[in-house]
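With the input below, show me the fold.
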Amino acid sequence: MMQSFLAPFQYPFMLEAMGVGALVAAACALLSCYIVLKGWSLLGDAISHAVLPGVVIASALGLPIAIGAFAAGMACALGAGFVQSHSRVKEDAALGVVFTGMFAAGIVMLAFLRTDAHITHILFGNILGIEPEDFWQTLAVGGATLLVLLVKGRDLTLFCFDPTHARGIGLNIAALRYLFLALLSAAIVAGVQAVGVILVVALLITPGCIGYLLCNRFGPMQLIAVAAAVFANLAGILLSYHLNISPAGAIVVVLSLVFAVTLVAAPEHGLLASRRARRRAAAE
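Got it, this is the predicted structure:
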């Protein structure tokens, strides 16, 4: 049994998938903590879907898909901001209009543009069959995103949760906002290779939810989110090998199961803990 379990580690492509997947998962998990606490989940969902036309155009022109995806993600965020600031449409509605339009445009483009990008790989990822060029692009984008988050984490935290104080101590709020949008777009670009356009949103939301349920401090929340995302990546890839299923689907299913267990059993904020607290309150 142990030999069968360790069999995937004999293949270089499995080790590469685990390594790049763990890096992408860690970067997305750190961002998910900001997204969950600020209520920006729709922003992550919107950008993850809006990168599709950028991927298609870049592939048709023979450019790295990371460039097209990043440009499309930024265009979605900035376009939604423009609609919000120049009309009566609120932010969530503006995001909904822009990202659905861009996603639909990407699907239409696939019918007219000659591209090597396979629609299944774009939508659901291809981490086990990633090309060497895309592998290094994903590694570079994911690593750069993680590095910037580690270096500028304090400034971003202050910008997200106390912008007035951040402005008072001389931080450039506008620059930090654009930096956050750029990091979010970059993480999505990296995540598209691992789990695809549709499922990358799970890596941007679920880890933060898990950390939020398990602790009350931002630092530990980030550590828990990263641990949960990396575990789901490794476990999902192993399950995909042994069960012959989609690695992207397996990764997200494992992550969702971890969330479900956390939701029920979290010692302070879980359903069981809330039920016990209500019983104690009723008894008093």
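
use CA for all of it now, contacts and neighbours both
OK.

if I look at the residue nearest the centre of the chain, how far off is Pro267?
With the centre of the chain defined as its mean C-alpha position, the nearest residue by Cα atoms, centre = their mean is Leu204, 3.1 Å away. Using Cα to Cα, to the nearest Å, Leu204 is found at 24 Å from Pro267.

With Ala25 instead?
Distance of Ala25 to Pro267, computed by Cα to Cα: 25 Å.

How about Leu95?
If you go by Cα to Cα, the gap between Leu95 and Pro267 works out to 36 Å.

These two: which has the busier surroundings?
Counting neighbours by other Cα atoms under 10 Å for Leu95 and for Pro267 shows that Leu95 has the greater number, 26 against 15.

The residue nearest to Cys215 when sequence neighbours are not counted: what's it in contact with?
Closest residue to Cys215 in three dimensions, ignoring its sequence neighbours and counting by Cα to Cα, 6 or more residues apart in numbering: Met221, at 6.0 Å. Contacts for Met221 were tallied using Cα atoms under 8 Å, 6 or more residues apart in numbering; they are 33, 208, 211-212, 214-215.

quick one more, to check against the first:
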Amino acid sequence: MIEFFTEPWQHVFMQRAFLVVLMSGVVCGVIGSHVALRGMAFIGDAVAHAVFPGIAIAFVLQTSLVVGGVVAGLITALAIAVVSQNRRLKEDTVIGVFFAAAFGLGIVVMSTAPGYGGSLESFLFGSVLGISDRDVVTVAVAGAALLLISGALHKEFVTVGLDRETARSVGLPIFWLDMALYAMVTIAIVISIQAVGNILVLALLITPAACARLLTDRIGVMMLIAPAIGAVSGLTGLYLSYAFNLAAGGLIVLTATAVFVTCWVFAPRHGLLSHRRVTATEAVPVRP
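This is a model prediction of the structure:
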């Protein structure tokens, strides 16, 4: 039993993978909490697709994938924010148009690169076992910066998330706070793509936060529970991947989903069983 936990750490590539998955889980848990509070899961999906052409262009040009992804994500987010000002179009419609176009552009760009099939597969489904020391440093630096910024803007993000009109009335810069959160979501997604891939990265961003939302009503506690679930899900999925020789990204997401289902059923106040107990209690007539 002990070997199950110690053997993977004997390999350098697994050590790198564990570190990146751990950091990605923590960062996505924190940033994802703000996304979940605002009901912005769809914008997370849009950004996940929007960074793809930037990463593809950076891959073809042999430059920084993080920089390429962040630039593409920010350009798309800004375009969505501007076009959404037209009241004839709902924001989710504009998001749908732009993220589909961005993903299509990414595939076209990737098709021009040598080894197109293998490269595309690694971007779509992740390549956590192929992470380099440079990647580990990049994720660590970017992740630390995101956590610091999230802490500095925590009150503002929460205020906007709970009541945009109140936030606007007290003079908060709503547009720029939205852009800051979009930028943070973009960076969190870019640094996590190698762990779970472009298609599955939304799950790492949203699922741990959704679990935490079921377990607590306090935002501060949610900010602690979500990254813990993200980190544990990542490490567990990676262990299972090593033990059974299965896709790491898929197992990480499935582990997080299993935690979500458990919370949905057994959460003390908001779980399915808790609601049934309350309903059954209310159905019993009160006798004098």
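
quick one on the thing from earlier: in contact with the residue nearest to the centre of the first structure, which residues?
With Cα under 8 Å, 6+ apart as the criterion, the residues that contact Leu204 of the first structure are 28-29, 31-32, 35, 41, 44.

one more time with 7 Å, if that's ok
Contacts here follow Cα atoms under 7 Å, 6 or more residues apart in numbering; on that basis Leu204 of the first structure touches 28-29, 31-32, 44.

same deal with Gly196 of the first structure?
Contacts for Gly196 of the first structure (Cα under 7 Å, 6+ apart) come out as 121-125.

In CSV, list these along with secondary structure, neighbour count and distance to Thr115 of the first structure.
Compiled in CSV, these are given as follows (DSSP: H, G, I helix; E, B strand; the rest coil; neighbours: other Cα atoms under 10 Å; distance: Cα to Cα, whole Å):
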residue, secondary structure, neighbour count, distance to Thr115 of the first structure
His121, helix, 18, 12
Ile122, helix, 20, 12
Leu123, helix, 19, 15
Phe124, helix, 21, 17
Gly125, coil, 26, 16
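
Between the residues you listed, which sits nearest Ala7 of the first structure?
Set against Ala7 of the first structure, the nearest of the contacts of Gly196 of the first structure by Cα to Cα is Gly125 (22.9 Å).

I figured the closest one hits Ala190, correct?
No - under the criterion of Cα atoms under 7 Å, Gly125 of the first structure lies out of contact with Ala190, with a separation of 10.4 Å.

all helices for the stretch 151-288 of the second structure, in order.
Using DSSP state H, counting those that start in this stretch, the helices of the stretch 151-288 of the second structure run over 154-162, 164-169, 174-196, 201-215, 219-244, 248-266, 272-283.

Need the winner for burial among those.
For the helices of the stretch 151-288 of the second structure, the largest average neighbour count (mean count of other Cα atoms under 10 Å) is found in helix 201-215, namely a mean of 27.

what's the angle between that helix and helix 174-196?
Counting by axes from the mean of the first three to the mean of the last three Cα atoms, to 10 degrees, helix 201-215 of the second structure points 110 degrees away from the direction of helix 174-196.

Not counting residues beside it along the chain, what's closest to Arg168 of the second structure?
Ile174 (6.5 Å).

next one: Asp45 of the second structure
Distance criterion Cα to Cα, 6+ apart; nearest residue to Asp45 of the second structure, sequence neighbours excluded, is Leu202 at 5.9 Å.

Roughly how far does that neighbour sit from Val71 of the second structure?
Separation of Leu202 of the second structure from Val71 of the second structure (Cα to Cα) stands at 19 Å.

cool, and Ala101 of the second structure?
As defined by Cα to Cα, Ala101 of the second structure lies at a distance of 16 Å from Val71 of the second structure.
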